[in-house]
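> quick one: sequence plus predicted model below, questions after.
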Amino acid sequence: MIEASPPDHSLHALYRDHRGWLENWLRRRMGNAWDAADLSQDTFLRVLGSSQSIVDMREPRAYLLTIGKRLMSNFYTRRSLEKAYLDALASLPEECMPSPEQRWILLETLQALDELLDGLAPPVRRVFLLSQLEGLGYREIGERLDVSERTVKRYMAQAYEHCLLLEL
């Protein structure tokens, strides 16, 4: 009796067996082959950097799909943020227009902030932004959002904890 050889559970085999499928799935949802190819590659880079063992992976397509969906969501969030930024730039007078280098740095900073705050619950994010961007005090924030000052303090503590944990 001939024994079947064990399955090849390497990243190479995962890529070989599923890249085309994942890229096609992304292309159908995004309507753009170039972006789908980029996100497919990014998905495999995430797998490479993850702690998930490829050997123990029972449902590789489900795992790849989960990562691909998250990356696609991030892609559209980033694109929406970039559009809002470019719209805001378009309304500036020419003499206030930042240089291309400054625009790039600002956009990268906005994306990093968006990613940083992404893990916060919406009310916590709102309180944090009112405090940090508008410079409002806790009492003012509480009045504006119709919550107690104690709730504002609790939300700010959660936001700071979130930011500090991401720094570690």
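Happy to help now that I have it.

> hey, let's count contacts and neighbours off CA atoms from now on
Will do.

> where do the helices of the protein begin and end?
Using DSSP state H, the helices of the chain run over 11-30, 33-49, 60-90, 100-117, 122-133, 138-145, 149-167.

> could I get the ones you listed as a markdown table with mean neighbour count?
Supplementary listing: these in a markdown table, determined by neighbours: other C-alpha atoms under 10 Å:
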| stretch | mean neighbour count |
| --- | --- |
| helix 11-30 | 15 |
| helix 33-49 | 17 |
| helix 60-90 | 15 |
| helix 100-117 | 14 |
| helix 122-133 | 16 |
| helix 138-145 | 16 |
| helix 149-167 | 15 |
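
> how far away is the residue most central in space within the chain from residue 39?
When C-alpha atoms, centre = their mean is applied to the chain, the residue found nearest the centroid is residue 74 (4.1 Å). Between residue 74 and residue 39 the distance, using C-alpha to C-alpha, to the nearest Å, works out to 10 Å.

> repeat that for residue 58.
As for residue 58, its distance to residue 39 is 22 Å (criterion: C-alpha to C-alpha).

> and what of residue 70?
Counting by C-alpha to C-alpha, the gap between residue 70 and residue 39 amounts to 10 Å.

> take this one as well and set it beside the first:
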Amino acid sequence: MAATESALHQQVETLYADHHNWLRGWLLKRLGDSCTAADLAHDTFVRLLSRQDAVAIQEPRAYLTCIANGLVINLRQRRALERAYLEVLAGLPEPLAPSAEQRQIALDALMRIDRLLDGLPPRVREAFLLSQLDGLKYAEIALQLNVDVRSVKRYMAKAFAACLQGLD
């Protein structure tokens, strides 16, 4: 084990011992579910372990809160996406409803797309969603975003390039 990796493990171990119970309590207040709070507290420390090296953390609780809050946001987005997908499925006639396996494959694909879109700059993401979900034409998107059509074309090119890279 490299020295930097050992230092990182030691740092995370100390943070865990000193702040895990507090973080789990903080998450429980936000989520109202002890199992989910425990899972996200665990995921917060796993996220720390995935770092490349140890860093000097001046305010450990603020640092942990920032990571955990991002995980809470991701969880809520994922749940909202799942609910929307399940609502659409509930409206389908029985013969058209996909199997459980097909639903899971589609849900996994939606999650990948959601993460991909989350990584785009806000204007690029908004232009892409207006085009693909709302069916707006580039000129309409340009009006809504208060930019020229050329900018919308650049945004869309970036979004499509990201989608293609995400397929790999």
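Structure's in. What do you need? Keep in mind that this is a model prediction, so the values were computed, not measured.

> TM between them?
In this superposition the chains share a TM-score of 0.80, using TM-score structural alignment, normalised by the length of structure 1; 156 aligned residues with a C-alpha RMSD of 2.7 Å.

> check the mean deviation of stretch 151-166 of structure 1 from structure 2.
Average distance, stretch 151-166 of structure 1 versus aligned residues of structure 2 after superposition (mean C-alpha distance after the TM-score superposition for structure 1): 3.7 Å.

> same deal with stretch 34-47 of structure 1?
Superposing on structure 2 places stretch 34-47 of structure 1 at an average distance of 0.4 Å from its equivalents, by mean C-alpha distance after the TM-score superposition for structure 1.

> now that stretch: which residue numbers in structure 2?
Mapping stretch 34-47 of structure 1 onto structure 2 (TM-score structural alignment) gives residues 35-48.

> stretch 96-114 of structure 1 now?
Counting by TM-score structural alignment, stretch 96-114 of structure 1 falls onto residues 96-114 of structure 2.

> and for the matching stretch, what's in contact with it?
Outside stretch 96-114 of structure 2, the residues that touch it by C-alpha atoms under 8 Å, 6 or more residues apart in numbering are 78, 81-82, 85, 89, 163, 166.

> make it 10 Å
Residues from elsewhere that reach stretch 96-114 of structure 2 (C-alpha atoms under 10 Å, 6 or more residues apart in numbering): 74, 77-78, 81-82, 85-86, 88-92, 115-119, 162-163, 166-167.

> with stretch 22-35 of structure 1 instead?
Under the contact criterion C-alpha under 10 Å, 6+ apart, stretch 22-35 of structure 1 has outside partners 15, 19-21, 36-41, 43, 61, 64-65, 68-69, 72, 75-76.

> one more time with 7 Å, if that's ok
Stretch 22-35 of structure 1 is contacted from outside by 36-37, 40, using C-alpha atoms under 7 Å, 6 or more residues apart in numbering.

> I'd like these written out as a markdown table, with distance to residue 125 of structure 1 added.
Conversion of the contacts of stretch 22-35 of structure 1 to a markdown table gives the following (distance: C-alpha to C-alpha, whole Å):
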| residue | distance to residue 125 of structure 1 |
| --- | --- |
| 36 | 31 |
| 37 | 33 |
| 40 | 31 |
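
> ok so, going back, overlap in contacts of residue 74 and residue 39 of structure 1?
For the pair residue 74 of structure 1 and residue 39, no residue contacts each of them under the criterion C-alpha under 7 Å, 6+ apart.

> so how far is residue 91 of structure 2 from the nearest residue to residue 125 of structure 2 once chain neighbours are set aside?
Among residues not flanking residue 125 of structure 2 along the chain, residue 117 sits closest, at 6.0 Å (C-alpha to C-alpha, 6 or more residues apart in numbering). Residue 117 of structure 2 is 26 Å from residue 91 of structure 2, where distance means C-alpha to C-alpha.

> again, but for residue 32 of structure 2
Shown here: residue 32 of structure 2 relative to residue 91 of structure 2, a distance of 30 Å by C-alpha to C-alpha.

> repeat for residue 97 of structure 2
According to C-alpha to C-alpha, residue 97 of structure 2 stands 9 Å off from residue 91 of structure 2.

> out of those two, which sits in the busier spot?
Neighbour tally, residue 97 of structure 2 and residue 91, criterion other C-alpha atoms under 10 Å: the higher count belongs to residue 97, 14 against 10.
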